[in-house]
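# Fold the following, please.
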Amino acid sequence: MWGLTQASQMSQGDSHTGENPFQCDLRDERCSFYADYDHHHHNNYHCHCLKNLHYVHPSQTGVSVTCQAFSVDYAARPYRRADVEPSPSLGYSSVGAGVAVVVALLMAFIAEHNLPFSLVDHLVDLMKIMFPDSAIAQGINMHKTKCTEIMKAMANVMNEDLLKKLRMYKFSVIIDETTDLSCTKTCAVLVRFFDLTNRKINTSFYTLFNLYSSSSVGSTGQNLYDMLMESLDNCNIPRSNFIGFAADGASNIMGENNSLTSRLRENLKGITIFRCICHSIHLAASEAAKVLPRKCEDLVRNIYSFFSHSAKRRYEQKEFQEFCNVKPHKILHPCQTRWLSLYQAVARILEQWQALKLYFIEKESELRLHSVQSILEHMRDPSKCTKYFKIRV
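This next block holds a predicted model:
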C-alpha cells in the first residue's frame, strides 16, 4: 500500500519555516518524499516516484500532495484511503516488479522487430517525458550496454526452456542453408513440437551452424549429419525424440545415397522425411518455363531494368498509365531466388502492355537507345512474345 510515514511532527503554532521529512512507502525504498512548510501554509512537495499521494495534517482537513516537485495548497477535502493506494489497473505488486515487466516487454519488442540496441538510449528518455506521472516509466534506467546484457540473459533463459521441452517431447527438425552479406554460409535449424504447457504446436529457432569453421568444412551430407547429432548430444536431447525432418530438395540433403536424409533413415529408424512442397513446385514450374523462348524472359527483365533506376522514367510512365486508364503499378522483377516470381512479373507486363507500348513508341525517336529499340521490336510483333505471355508461367 502506498502511504506516507511521518518522520517528525511539526509543532503546532510554529511560525518559522522548517523542513518536515516524510518517507514515501514504495516497498522497494527507492523514493524519498519531503515537504517544506512555511507560515503562509504553502508547501513544496518533492518525490522522485512522481506518484500522486495524500497526507493528513493534524491541524487541517486534508492535504493534496502531488509528487512532482511543484507547489500546491491545502485542499479542503476529507482523507480517503484510495488516495494513497496504487491504481488496481497496474496489476503489479510494486514499482520494481512493474519496471521488470516493462523492460522484458521492451526487450522482446526490440528482438521481434530487429531494432538496434542504440534505440534504447533515446527511447527510455522519451518514455519518461511522455509518462511523467508513471512511477514505472521513471524507474526504467537502461542504455544499450545494459540492453545487450539483458538480451543475452533472456536468450539464455529461453534457450534453456526450449532444451528442457526437447528433452521431454517428440519433435521434428527443419533446416535450410543460407549465405549472409558477409559471405558466411550457415545452416539454420528450427524445431517443431507439440507443447503440452500451452497445448499448441510451436516452431522455435534451435541453432545456427557455421558450415565453414575450424570444426567443419562444407555442407556435405556427412558434415550436416555430424553437426546435427553432435548438437543434440551436447544438449542431452535424446535422439529417440527426433521423429521428423524437413528440408528443400538439395542433393546433399535429400539425395538417395550419401546425403543427410540417407544417414537419418539408417540411424533413426521410423523417422519421417518431408521434402518442401513449395520448393518442388517451383522447380517444376522452372523446368516447364524452359520451353518458352529465351527472348520472352529477356523482355520482362529489360523492361524492368529500363525503369528500375530512373525516377524520371517512372514519373513519365504514370502519364501513359493515366491515358490508358490502367492502375499505376510498378514493373516487377523476376527474381531467381523468389519462388514463382516470373508469373507475377509477366502478369504485370500484360496489365501494363498498352501503356508500355505507347511509352516506348514515344521514347524510340527521343532517346535512340538500343534497349528501347529492342523492347519495342518485341512489343510490336505480338507473335514473338504475347502468345507465350498468355500462358502466365
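
# hey, let's count contacts and neighbours off CA atoms from now on
Will do.

# ok, then the element right after the longest helix along the chain?
When every helix of the chain is counted residue by residue (DSSP state H), the longest turns out to be helix 144-168. Sequence-wise, the next helix or strand beyond helix 144-168 is strand 171-179, with elements assigned using DSSP states H and E.

# and the angle for that next one with helix 144-168?
Interaxial angle, strand 171-179 versus helix 144-168 (axes from the mean of the first three to the mean of the last three C-alpha atoms, to 10 degrees): 140 degrees.

# which secondary structure elements does strand 171-179 contact?
For strand 171-179, the packing partners by 3 or more C-alpha pairs under 8 Å, 6 or more residues apart in numbering; DSSP states H and E come out as strand 185-195, strand 242-247.

# is it possible to export these to a markdown table including distance to residue 54 and mean neighbour count?
Putting the helices and strands packed on strand 171-179 into a markdown table (distance: least, C-alpha to C-alpha, whole Å; neighbours: other C-alpha atoms under 10 Å) gives the following:
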| stretch | distance to residue 54 | mean neighbour count |
| --- | --- | --- |
| strand 185-195 | 49 | 17 |
| strand 242-247 | 61 | 19 |
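
# Ok, which of those comes nearest residue 95?
Minimum separation from residue 95 across these (C-alpha to C-alpha) falls at strand 185-195, 32.8 Å.

# contact partners of the closest one?
Outside of strand 185-195, the residues that reach it under the criterion C-alpha atoms under 8 Å, 6 or more residues apart in numbering are 165, 169-180, 200-212.

# To compare against the first, here's the next sequence to fold:
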Amino acid sequence: MIDALMNDREIRRAAESARPGDEPVQTLARAAWSVIAEPGDGVAGALIAQLGAAEALRFGLSDESFGLAEKAVQDGRRRWMPRAHPRAVRDALRGAAEVGAQVLLPGDADWPSAVDDLGDHAPTMLWVRGEASHLAATSRVAIVGARAATAYGDSVAAELAGDLAAGGTMVVSGGAYGIDGSAHRASLGAGGATVAFLAGGVDRAYPAGHQQLFERIRSSGAVLSELPCGAAPTKFRFLARNRLIAALGAATVVVEAGWRSGSLNTAGHASSLGRPLGAVPGPVTSAASAGCHRLMREYDAVCVTNAAEVREMLGIDAAPTADTDRTDPEQVRLLDALSTRTAHPPVELARLSGLSVERTRALLGTLSLEGTVKQEENGWRRART
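Have a look, this model is predicted:
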C-alpha cells in the first residue's frame, strides 16, 4: 500500500501539502495506519515501534511470517485489509486540508510526548485544529465527568477549571456535554488554554451542540484526534479516546460520575499510567457522585475540593503573594471571599466575609489601590497574578 500511495501523484501532493518540506513517506504511512487501524491497536503499535511506520505498513499488509507473534499479526491483517485503500488515505488528507487541520507526528516539536507513555497503544499520529504548541504545556490537568451533570457538578468543574486556567494550567477534556463542556468554557472564560480530544475526526463537531464551543477552543487551544477526518465517533472510540485524555493530563480529576460512568474508564487509564488521580466528593445520596466516591474508596483517589488541591497533585507550589504577610484580619477575610474568576457585588462579598457592607466597600478601595482586586461591571474579583 505504501508504494501505491507514493506512486499516486495526487495523494503524494496532499501529503507534501500537509507537511511542507518533509519527505512524504512517513506522513503517508502514518496516515494510512490511522485509517486502517482502530485507536490503541497494540499489534499495529508494536510493528511500528519495531519496523518503522512505512516498513510496518508493507509488512502488515503482506503475507510474510513474523515468528512468535504470527497469530497476533494474522489477526491484525484480517482487521486492517478491508480498510487498506489508498483512496481512504487521500480522502483523509483532503478532509484535513479543507478544514485547516494540522498533521502531527511523533518527534515533532509540538508532539505531546506524554502520550508516548502509552507504549504500543500510543497514537500513530494526531490530527489537530487550533494551535498545536499548547500541547507542549508543562502544567496540564485532565478534568472529566458525567455528561448528565448536576448544577453542583457544573459549578465545581467551572470553579476548578477557571482557577487552574487563570494560573497557567492547561485543561484537557473530551468536549462532551456536562462536566467536559463546563471545564472547557471556564478555561476559556479565564483566558487560559484548553484542549479537547474527540472520538471522531476533527472535521466533525460531536456533539453537534458544541460547534461554537469547539470554535472557541480552536481559537485559544486545540481540538485533536488520532482518527482521520471523516471518521465517525463510536462507543469504542470514546473509550479509546479516554486513554489520551489521561495520558496528556499530568493529573486527572473526576468531578462527577455515576457508578458506571465512562469517566471511570479515564480514571483507570490515569491510574495505570501512574498519574495522580483526584475525585470531587458529592452528597452521599447523589447517584451522580457515586463513581467519585468509588474512586476514593477503591482506587485511592485524592479528595479534591478546590484548585489549590489540584495544584498540590500536580506538584505546583502556590505562588507567594503579599497576602502571606497581611496582618489585617478583615483584609484576609475579604480576600478569602473574593474569586479570581467570578466578580461579586459588595453586598455578596460582605455576606461571604462576615463584614459590614460599608467596611467591605472601604477595604475594596484600599485593595484596589494595591492592584490586588479589580472592579468589573457586575462586581469585584481578585486580580490574577
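
# what TM-score do we get after superposing?
Overlay of the two chains. TM-score (TM-score structural alignment, normalised by the length of structure 2): 0.21; 131 aligned residues with a C-alpha RMSD of 6.7 Å.

# related to what we said a few turns ago, can you lay out the helices and strands packed on strand 171-179 of structure 1 as a markdown table showing distance to residue 96 of structure 1?
Written out in a markdown table, the entries for these read as follows (distance: least, C-alpha to C-alpha, whole Å):
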| stretch | distance to residue 96 of structure 1 |
| --- | --- |
| strand 185-195 | 31 |
| strand 242-247 | 42 |
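
# of all those, which lies closest to residue 262 of structure 1?
For those, proximity to residue 262 of structure 1 was assessed by C-alpha to C-alpha; strand 242-247 is nearest, at 11.6 Å.

# Past the closest one, which element shows up next along the chain?
Past strand 242-247 of structure 1, further along toward the C-terminus, the next helix or strand under DSSP H and E is helix 251-254.

# buried residues in whatever helix or strand comes next after that following helix?
As assigned by DSSP H and E, the chain's next helix or strand after helix 251-254 of structure 1 is helix 260-267. The neighbour-count check on helix 260-267 of structure 1 (16 or more other C-alpha atoms under 10 Å) flags 260-264 as buried.

# Tell me the one of the residues you listed nearest residue 144 of structure 1?
Using C-alpha to C-alpha, the buried residues of helix 260-267 of structure 1 come closest to residue 144 of structure 1 at residue 260, 41.2 Å.

# give me every residue that touches that closest one.
With contacts defined as C-alpha under 8 Å, 6+ apart, residue 260 of structure 1 is in contact with 220-222, 224-225, 252-254.

# Could you identify the helix or strand that succeeds the strand or helix carrying residue 300 of structure 1?
With the criterion set as DSSP H and E, the secondary-structure element containing residue 300 of structure 1 is helix 294-308. Tracing the chain C-terminally past helix 294-308 of structure 1 and defining elements by DSSP H and E, one meets helix 311-323 next.

# Can you name every helix or strand that that following helix contacts?
For helix 311-323 of structure 1, the elements it packs on are helix 353-367, judged by 3+ C-alpha pairs under 8 Å, 6+ apart.

# Residue 26 of structure 2 touches residue 57, doesn't it?
No - if you go by C-alpha atoms under 8 Å, residue 26 of structure 2 and residue 57 don't touch, sitting 10.5 Å apart.

# higher neighbour count, those two?
Neighbour count, other C-alpha atoms under 10 Å: between residue 26 of structure 2 and residue 57, residue 57 has more, with 23 against 17.

# Remind me which helix or strand that one belongs to.
In this structure, residue 57 of structure 2 sits in helix 53-60 according to DSSP H and E.

# got the buried residues for that helix?
53-54, 56-60.

# Residue 361 of structure 2: which of these is nearest?
In terms of C-alpha to C-alpha, no member of the buried residues of helix 53-60 of structure 2 lies closer to residue 361 of structure 2 than residue 53, at 64.8 Å.

# measure that closest one to residue 156 of structure 2 for me?
Here the criterion is C-alpha to C-alpha, to the nearest Å. By it, residue 53 of structure 2 lies 43 Å from residue 156 of structure 2.

# Repeat that for residue 248 of structure 2.
Distance from residue 248 of structure 2 to residue 156 of structure 2, by C-alpha to C-alpha: 22 Å.

# quick one, which of these two is more surrounded?
Regarding residue 248 of structure 2 and residue 156, a neighbour count based on other C-alpha under 10 Å identifies residue 248 as having more, with 28 against 21.

# Verify the contact between the more buried one and residue 173 for me.
No - distance between residue 248 of structure 2 and residue 173: 9.7 Å, which falls outside the contact criterion (C-alpha under 8 Å).

# Need the overlap of contacts for these two.
In terms of C-alpha under 8 Å, 6+ apart, residue 248 of structure 2 and residue 173 are both contacted by the residues residue 142.

# What is the burial count for residue 365 of structure 1?
11.

# any idea how far it is from residue 382 of structure 1?
Counting by C-alpha to C-alpha, the gap from residue 365 of structure 1 to residue 382 of structure 1 is 21 Å.

# what residues are up against residue 266 of structure 2?
Here residue 266 of structure 2 is in contact with 239, 242-243, 245-246 (C-alpha under 8 Å, 6+ apart).

# Give the helix, strand or coil label for residue 102 of structure 1.
When the structure is split into helix, strand and coil by DSSP: H, G, I helix; E, B strand; the rest coil, residue 102 of structure 1 lands in helix.

# Next one: it from residue 145 of structure 1, what distance?
Counting by C-alpha to C-alpha, the gap between residue 102 of structure 1 and residue 145 of structure 1 amounts to 17 Å.

# Equivalent analysis for residue 97 of structure 1, please.
Between residue 97 of structure 1 and residue 145 of structure 1 the computed distance is 22 Å (C-alpha to C-alpha).

# go on, residue 287 of structure 1?
For residue 287 of structure 1 relative to residue 145 of structure 1 (C-alpha to C-alpha), the value is 51 Å.

# Counting neighbours, go ahead and name the busier of these two.
When residue 287 of structure 1 and residue 145 are compared for neighbours, residue 145 comes out ahead with 13 against 10, by other C-alpha under 10 Å.
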